[in-house]
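Asks: Please work out how this folds:
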Amino acid sequence: MHSTEQRLNHAIVEFYEKLSSWEHAVVRDKGISLSQVHAIELLGGHGAMRMKELASKIGVTTGTLTVQIDKMVKAQWVNRRPHESDRRSILVELTDKGRALFLEHDALHLQLTTDLTANMSAEERAVLLNLLTRMNHAF
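Replies: Below you'll find the predicted structure:
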């Protein structure tokens, strides 16, 4: 018999795999990579960010991010600009085209959330939100 921790572990891994598969399917035909979508999601939710900060949040090196950002600048999804108070830092921000892509992708996430929680009561959704928030803070 599996312990609660083992069953919870398997449930989290299964959910991650299903969410990841859904995410790959969503971006597959958009001409954008998953790491680029993650950068757009972060910039859309947080606004302009330093390259180093964005790389840290995505979990890649600044060198790896630079390659992705170069492609995203070429696709006109983001711009680079100097930081106002730190001349050594470069900020990355969404263009209007990037903002539109963010809003489109965010709407897909909202629809998925609505679909996944459709059979939950308002109280169950509130408990789920509380638990996910606590789990995210633990990282």
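
Asks: contacts, neighbours, all on C-alpha from now
Replies: Fine.

Asks: Return the residues in contact with residue 81.
Replies: By C-alpha atoms under 8 Å, 6 or more residues apart in numbering, the contact set of residue 81 is 90, 91, 92.

Asks: Sorry, slip of the keys, the one I care about is residue 96.
Replies: residue 77 are the contacts of residue 96 under C-alpha under 8 Å, 6+ apart.

Asks: Out of the contacts of residue 81, the closest to residue 68 would be?
Replies: Nearest to residue 68 among the contacts of residue 81: residue 92, at 11.6 Å, using C-alpha to C-alpha.

Asks: what about that closest one, helix or strand, and which?
Replies: Using DSSP states H and E, residue 92 sits in strand 90-94.

Asks: structure for this one too, so we can compare:
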Amino acid sequence: MCSSSESCDPKQGSARIGRLIMQLKRLERHPHQFGAAGCLTPSEIHTIDAIGVNGRILMSELAAHLGVTKGAVTQLISRLEAKDCVQRTPHTTDNRATLVSLTAKGRQAYLAHEQLNRQFYDKLSAQLTAQEIAIFEKCIDTFCEVLKK
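Replies: Here you go, the predicted structure:
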């Protein structure tokens, strides 16, 4: 099944996973330009992405979706409000709940992020078969599950 002894060596795999984790940590610290929204951190753009996919979302649902505390979401939303990317509105029937939606600038950031994701998958599609991409995605899912523990 393995094409070379190097790719089957658990030590090499462990080293590759370690490099991936370090690269992800580096990326987390570096903002990226997303159109008119300007520089956004990965946490901010993924919050925008979660809101953009859902349209309007309760703050509590957003926290659950992102796997963070309500306090962390409140801080993220405050930063994104200051950047004019999101807006909070009171829930129409539950005065304890707050809905969050994207502003025009937030929508532009969401679309820019979607385009970046499409470019990534276009690059994968040019280099890998559909079956290889499916295996890659399964590996990512497995990796995420391991990291949750």
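
Asks: ok, back up a step: output the contacts of residue 81 of the first structure as CSV; include the columns neighbour count and distance to residue 78 of the first structure.
Replies: What follows is the contacts of residue 81 of the first structure, written out as CSV (neighbours: other C-alpha atoms under 10 Å; distance: C-alpha to C-alpha, whole Å):
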residue, neighbour count, distance to residue 78 of the first structure
90, 17, 12
91, 18, 10
92, 22, 7
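
Asks: Name the member of the residues you listed with the shortest distance to residue 18 of the first structure.
Replies: residue 92 (30.3 Å).

Asks: Check the gap between the residue nearest in space to the middle of the second structure and residue 40 of the second structure for me.
Replies: The residue lying closest to the centre of the second structure (C-alpha atoms, centre = their mean) is residue 46, at 3.7 Å. With the distance defined as C-alpha to C-alpha, to the nearest Å, residue 46 of the second structure ends up 10 Å from residue 40 of the second structure.

Asks: Tabulate the contacts of residue 81 of the first structure in CSV, adding columns for distance to residue 56 of the first structure.
Replies: As requested, these are exported to CSV (distance: C-alpha to C-alpha, whole Å):
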residue, distance to residue 56 of the first structure
90, 14
91, 14
92, 14
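
Asks: Over in the second structure, see which of those residues survive.
Replies: Counting by both residues aligned by TM-score structural alignment, their matches' C-alpha atoms under 8 Å, the members of those that carry over to the second structure are 90, 91, 92.

Asks: Could I get the contacting residues of the first one?
Replies: Right, the one you point to is residue 90 of the first structure. Taking C-alpha under 8 Å, 6+ apart as the contact definition, residue 90 of the first structure lies against 50, 51, 80, 81, 82, 83.
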